[in-house]
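Novice: okay, sequence plus prediction incoming.
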Amino acid sequence: MSPKLKTFTLGGLFVLGLSACTSSPTGRSQVILFSDSEMSQLGAQSFEQMKQNEKVSNDAKVNAYVTCVANAITNQVPKQSSFDQWEVVVFNSDQVNAFALPGGKIGVYTGLLKVATNQDQLATVLGHEVAHVLANHGNERMSRSQITNTGLQVSDFALAGTEYKEMAMSALGLGVEYGINLPYGRTQETEADIMGIDLMAKAGFNPQQSVQLWKNMAKASGGNQPPELLSTHPSHSTRIQDLTKEIKHLPQYTTPTPNCQA
């Protein structure tokens, strides 16, 4: 199938924006312009590019551990219409990071394992990242960028133009090294935190460890996080306070605790 191009005029974007209004899993209003299948194909393409450009870890023990935690999380996710199964890849890098992409792609950098020091803390991060996918945050960012750049032409599938490919990869949260910076906003981050700890608790992990994870993150950052007012992310202290409050309202799940060995 040859790539199609979406071109929106200002009036067309307004009408399309009205017709594309939907609600996130927490009830927040969203404008979503792209289909699940388009986002899944874009996520799969971006993931393949990352596997070619990044060093993939061959450590069997680390891979088994990360996959065990990721599978416990994704087993709690309803079957998705746009892909059949989740794929987990560990990247050998000092980055303290992880991500999840539309199409069921999960990437974890080995540097994260030095900060997320047990399975519950790793589950905090992976629950958060999977929540970004479930809440269509990448789609929301791309849609917002599309509306902001009125008249921009974006390929549905191939995204052959380098400028557009970089924008799309950045919108999926793959970082500035892959394109312009389109960070998740504070609202999206908080939403992913709320959904993420519910996912990890449902999977049998200890949500109390989410607080410790962010204490570890604060320590690892060495106090270099910008003031909350200037940041698109909640501050570590705000995140810890919000998670502490949210944990008190979690349902009492009865899922057995996973046994993922680091």
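Specialist: All right, it came through fine.
Novice: hey, let's count contacts and neighbours off CA atoms from now on
Specialist: Noted.
Novice: tell me where the protein has strands.
Specialist: Secondary structure of the chain (DSSP state E): strands at 5-6, 21-23, 29-31, 87-91, 98-101, 105-109, 154-155.
Novice: which one of the ones you listed is the most hemmed in?
Specialist: strand 98-101 (a mean of 25; mean count of other C-alpha atoms under 10 Å).
Novice: who does that strand touch, helix- and strand-wise?
Specialist: Applying 3 or more C-alpha pairs under 8 Å, 6 or more residues apart in numbering; DSSP states H and E, one finds that strand 98-101 makes contact with helix 36-53, strand 105-109, helix 119-134.
Novice: and these as a markdown table, adding distance to Ser24?
Specialist: As requested, the helices and strands packed on strand 98-101 are exported to a markdown table (distance: least, C-alpha to C-alpha, whole Å):
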| stretch | distance to Ser24 |
| --- | --- |
| helix 36-53 | 14 |
| strand 105-109 | 20 |
| helix 119-134 | 9 |
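Novice: and the comparison structure, right after this:
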Amino acid sequence: MRWISRLAMGALCISLAACTSSPTGRQQLTLYSDEQLNQMGQQAFNQYQQELPAVGGATHRYAECVASALVAELPQQQRAQNWQIRVFEDDSANAFALPGGYMGINTGLLDIATNQDQLAAVIGHEISHVLANHANERVSTQSATQLGLSVLQSTAGIQNEQMLGLLGAGAQYGILLPFSRRHESEADILGLNLMADAGFDPRASLTLWENMSAASNGQPPVWMSTHPSHGQRIDDLQAGMNEALARYEQASSAGKRPNCSRPG
């Protein structure tokens, strides 16, 4: 099934000049404008706010303190966005950042991220998804995959529903999910450096994922998951830790020492 992705991506890149590079130099397919992605982000954020109650007070101030320190380290264009963060009352350990500068954290995550540095690891990771245009790449890849399957169906005359189902599953597990795992790994490293630049201890990212692993009731096999395993994440973070620690020491020397009080 890989040739479907290559065919669709190649055709779209040539015809639409839609190939860009991520902050790590990886080639991306990005078919949508920033305005379109920001609208998608706003719609998703509004829906999230309608479904879950927001938490204010000291909990919100704590999350906002951590997020603001990270946003201050972004490139000027991204820093100028109207970033806003909300804490939602939900027991699931989840967080997100969306195009347009929308961020959310569930209260369940605050039970796992037990200090400001661990929370910075989460928020930095989520912000990095936005910086690296992962949402654009993901929806663009889905569009390209659907195009490839449509072309295959029309040119090969495939009508058998079972065969089409197998092709769809091959596209899902062979194309879309590997892209998602790649996004997660890329955001881990970008987020690690971002938190270090803001003066948060990057070693806390390792503790965070150890906490995540302990709190997890088991994960699906890596090849069926949109996320790397906790062990893979920890290994990748350890591999990038020397650079992150150097950035952290430089930030500390420059007086960047966030002091965000976690609610009791």
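Specialist: Arrived safely. Quantities reported herein were computed from a predicted structural model and do not represent experimental measurements.
Novice: TM value for the aligned chains?
Specialist: The TM-score (TM-score structural alignment, normalised by the length of structure 1) is 0.78; 222 aligned residues with a C-alpha RMSD of 2.4 Å.
Novice: between the strands of structure 1, which gets nearest to Leu229 of structure 1?
Specialist: strand 29-31 (23.0 Å; C-alpha to C-alpha).
Novice: quick one: the closest one aligns where in structure 2?
Specialist: Counting by TM-score structural alignment, strand 29-31 of structure 1 pairs with residues 27-29 of structure 2.
Novice: reformat the strands of structure 1 as CSV; add distance to Thr187 of structure 1.
Specialist: Shown next, in CSV, are those (distance: least, C-alpha to C-alpha, whole Å):
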stretch, distance to Thr187 of structure 1
strand 5-6, 28
strand 21-23, 14
strand 29-31, 11
strand 87-91, 27
strand 98-101, 18
strand 105-109, 22
strand 154-155, 26
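Novice: which one of those strands lies closest to Lys51 of structure 1?
Specialist: That would be strand 87-91 among the strands of structure 1, by C-alpha to C-alpha, at 8.2 Å.
Novice: who touches the closest one?
Specialist: Residues from elsewhere that reach strand 87-91 of structure 1 (C-alpha atoms under 8 Å, 6 or more residues apart in numbering): 54-57, 62-63, 66-67, 70, 104-110.
Novice: check stretch 61-72 of structure 2 too.
Specialist: Residues outside stretch 61-72 of structure 2 that contact it (C-alpha under 8 Å, 6+ apart): 79, 83-87, 116, 119-120, 123-124, 194-195, 198, 258, 260-263.
Novice: which neighbouring elements make contact with the longest helix that structure 2 contains?
Specialist: If you go by DSSP state H, structure 2 has its longest helix at helix 134-156. Packing partners of helix 134-156 of structure 2 (3+ C-alpha pairs under 8 Å, 6+ apart): helix 2-16, strand 27-29, helix 161-171, helix 177-197.
Novice: what's the most buried one of the ones you listed?
Specialist: helix 177-197 (a mean of 23).
Novice: that one versus helix 116-131: what angle between them?
Specialist: Here the directions of helix 177-197 of structure 2 and helix 116-131 differ by 130 degrees (axes from the mean of the first three to the mean of the last three C-alpha atoms, to 10 degrees).
Novice: post-alignment, helix 177-197 of structure 2 versus structure 1, mean distance?
Specialist: The superposed helix 177-197 of structure 2 is, by mean C-alpha distance after the TM-score superposition for structure 1, a mean 1.5 Å from where its aligned residues fall in structure 1.
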